[in-house]
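Chemist: the following block contains a protein sequence and its predicted model.
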Amino acid sequence: MRALPVLQLFFLATLAATTHGSFELDIADQIIHLLRPKTRSGDSHVDDNVSCLSWRLGVETHNIIDWTTVPAACEGYAGDYLLGHQYRKDSEVVAHEAYLYAESLNLTDDGNNLWIFDIDETSLSNLPYFADHGFGVEVLNTTSYGAWMLEGIAPALPESLKLYKKLLALGIKVAFLTGRGESIRNVTETNLMNAGYDSWEKLILKDSSYSGDTAVMYKSSERKKLEGSGYKIIGNIGDQWSDLLGTNVGNRTFKLPNPMYYAS
């Protein structure tokens, strides 16, 4: 059996020794994809004036919008971030704050309290695919990405799975709202369950009638339907700003990091 690189061994040992209060996870749950040795350390640059770290900050704060791909000079930086420690730490902070918020609420146990989860790069992680094929939105528009999705083997983002279980324990129901097409409902259901999401109130996939709408319009419309049927959206978590903007977004929203692609 091939020995693990030193970086991987160090990463696993660090995880085993580190605790994060109520968000401590088993080592097996911590790993989305085996780490690659980093190709560079520190920051890298798009040009002499714009750093990749600053570019990622602009993306996450929604100051940089409508971008079509990771800048070529920053693809290695994006890969290092996503396969390294910081992506997981950033995701953990978001999920932990979401749980603290939910735990603080004085909710009426009427069965109508609902939390919205996006799926890709929120509930499920496509990082194994991107690690093998590159980082950037153009990778999504390929036959290989469609084939990967149909395999239904995307692992859970561990921090989101932990949040999901904590919310259920608080009596909050979960609805998955995704831009995935209705045609892959069975694959999506099976993938979610195999990844650990074993129950939900609603699983909303995109019908072909929404093909001309933006993600903001589509998700706003579906959230409006949920509230119209009596649900109270108390929380909403996603990796894209289009998951969290528009109407009927819920009492509070939480943005997970994603410097791989942008969906409007």
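Modeler: Arrived safely, thanks for sending. Numbering: from 1, shown residues only.

Chemist: C-alpha from now on. contacts and neighbour counts both.
Modeler: Will do.

Chemist: how far away is residue 188 from residue 50?
Modeler: Distance, residue 188 to residue 50, by CA to CA, to the nearest Å: 39 Å.

Chemist: residue 78 too?
Modeler: Residue 78 is 15 Å from residue 50, where distance means CA to CA.

Chemist: who has more neighbours out of these two?
Modeler: Using other CA atoms under 10 Å, the more surrounded residue of residue 78 and residue 50 is residue 78, with 24 against 11.

Chemist: how about the helices in this protein?
Modeler: With DSSP state H as the criterion, the chain has helices at 6-17, 27-30, 52-60, 75-83, 85-104, 127-133, 143-151, 158-169, 185-195, 215-228.

Chemist: please compare the first structure with the one that follows:
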Amino acid sequence: KVLVFFVATILVAWQCHAYDMFPLRMNTGYGARTPEVKCASWRLAVEAHNIFGFETIPEECVEATKEYIHGEQYRSDSKTVNQQAYFYARDLEVHPKDTFVFSIDGTVLSNIPYYKKHGYGVEKFNSTLYDEWVNKGNAPALPETLKNYNKLVSLGFKIIFLSGRTLDKQAVTEANLKKAGYHTWEKLILKDPQDPSTPNAVSYKTAAREKLIRQGYNIVGIIGDQWSDLLGGHRGESRTFKLPNPCTTFSSSFTSQQSSLLPIYLYVIRCVQIGALASLYVVSAVCQQVM
């Protein structure tokens, strides 16, 4: 019995410790550093929303991120997503209030010039520096999104820009959009920083879509580079299209506190499961001794 209990205890300790060796965990976000994880795998897991809540990309992935952005793959990925949005749209029967909702930063306007000067995502996001860059109004268009935008306009869809930018940036945002080639839109919705009812991006964009639906708009498509652009309710009859974001992804579906506690929940559940299994081993051994 003592031997069985000893073995079971070792099993519990090993299984709980094994959580620290989960192979997709790295030295940022939710993980310890593991050299076998490749940067392409990290990026895929982030885009699929399997890794989230991190503040920077892994330091060892800076060069890979630069190569991804300035090579052919980033544009190819963006093209594929936008093409799928267009293929979906062209098969729809367009009605007067059918609408595509676009995010702005990282979706229609590129923020790569900003991240190029700030480590391609290895530096923590600085909202003050980012606002200074936004206020210059020089963000270029993401070329594949601009192509898709023009096609959707020609099909007769209404275009609504829904951004986390604040109301004080309306003039510079309108000017930047036109400068980049986005010549017409139905609405430009920016965030009121004084509104306490929408504390995070998901709740803000959900509330904005709810208002659009009440106004009679039929949201048939949502295009964004952040999961917070796509999650939440009041999406109408839409399909969602996630564009690549190689430099940063903000936590969206969880609050920061919930995100930081999620691994602990999983850890505790795993240990309880293994502990219960070990107890069964001990009970089984005792029963065999009695019999």
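Modeler: Alright, I've got the coordinates. Everything numeric here is computed off the predicted structure, so don't read it as measured data.

Chemist: still on that earlier bit, for the helices of the first structure, which one ends up most surrounded?
Modeler: Sort these by mean neighbour count, taking mean count of other CA atoms under 10 Å, and helix 75-83 sits at the top with a mean of 22.

Chemist: find me the equivalent region of that one in the second structure.
Modeler: Mapped onto the second structure using TM-score structural alignment, helix 75-83 of the first structure covers residues 62-70.

Chemist: compared with the first structure, how much does the matching stretch deviate?
Modeler: Compared with the first structure after fitting, stretch 62-70 of the second structure deviates on average by 1.3 Å (mean CA distance after the TM-score superposition for the first structure).

Chemist: mind checking how far that stretch is from the chain centre?
Modeler: Averaged C-alpha coordinates place stretch 62-70 of the second structure at 19 Å from its chain's average position (CA atoms, centre = their mean, to the nearest Å).

Chemist: residues in contact with the aligned partner of residue 172 of the second structure in the first structure?
Modeler: Aligned counterpart of residue 172 of the second structure in the first structure: residue 187 (TM-score structural alignment). Neighbour list for residue 187 of the first structure: 150, 151, 152 [criterion: CA atoms under 8 Å, 6 or more residues apart in numbering].

Chemist: just residue 207 of the first structure next, same as before
Modeler: By CA under 8 Å, 6+ apart, the contact set of residue 207 of the first structure is 181, 182.

Chemist: make a markdown table from the helices of the first structure and add distance to residue 247 of the first structure to it.
Modeler: Formatted as a markdown table, these follow (distance: least, CA to CA, whole Å):
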| stretch | distance to residue 247 of the first structure |
| --- | --- |
| helix 6-17 | 39 |
| helix 27-30 | 34 |
| helix 52-60 | 20 |
| helix 75-83 | 30 |
| helix 85-104 | 20 |
| helix 127-133 | 30 |
| helix 143-151 | 29 |
| helix 158-169 | 23 |
| helix 185-195 | 25 |
| helix 215-228 | 5 |
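
Chemist: quick one: which of the ones you listed is nearest residue 256 of the first structure?
Modeler: Closest of the helices of the first structure to residue 256 of the first structure is helix 85-104, at 5.8 Å (criterion: CA to CA).

Chemist: now the closest one against helix 6-17, angle please.
Modeler: Counting by axes from the mean of the first three to the mean of the last three CA atoms, to 10 degrees, helix 85-104 of the first structure points 20 degrees away from the direction of helix 6-17.

Chemist: which residues touch helix 85-104 of the first structure?
Modeler: With CA under 8 Å, 6+ apart as the test, helix 85-104 of the first structure has contacts from 23, 81-82, 159-160, 163, 166-167, 170, 235, 254-257.

Chemist: name the nearest of those relative to residue 107 of the first structure.
Modeler: Ranked by distance to residue 107 of the first structure (CA to CA), the contacts of helix 85-104 of the first structure are led by residue 170 at 9.2 Å.

Chemist: the equivalent of that closest one over in the second structure: neighbour count?
Modeler: Matched to the second structure by TM-score structural alignment, residue 170 of the first structure sits across from residue 155. Number of residues near residue 155 of the second structure (other CA under 10 Å) recorded here: 15.

Chemist: do residue 251 of the first structure as well
Modeler: Quick note: residue 251 of the first structure (other CA under 10 Å) scores 11 neighbours.

Chemist: residues contacting it?
Modeler: Residues near residue 251 of the first structure by CA under 8 Å, 6+ apart: 233, 234, 235.

Chemist: nearest residue to residue 244 of the second structure in space, please, no chain neighbours.
Modeler: Nearest non-adjacent residue to residue 244 of the second structure, counting by CA to CA, 6 or more residues apart in numbering: residue 225, 5.8 Å away.

Chemist: distance between stretch 126-146 of the first structure and the chain's centre?
Modeler: Taking mean C-alpha positions (CA atoms, centre = their mean), stretch 126-146 of the first structure and its chain are 15 Å apart.

Chemist: go on, stretch 101-110 of the second structure?
Modeler: Put simply, stretch 101-110 of the second structure sits 13 Å off its chain's centre (CA atoms, centre = their mean).

Chemist: in what helix or strand does residue 273 of the second structure lie?
Modeler: Secondary structure assignment for residue 273 of the second structure, by DSSP states H and E: helix 256-290.
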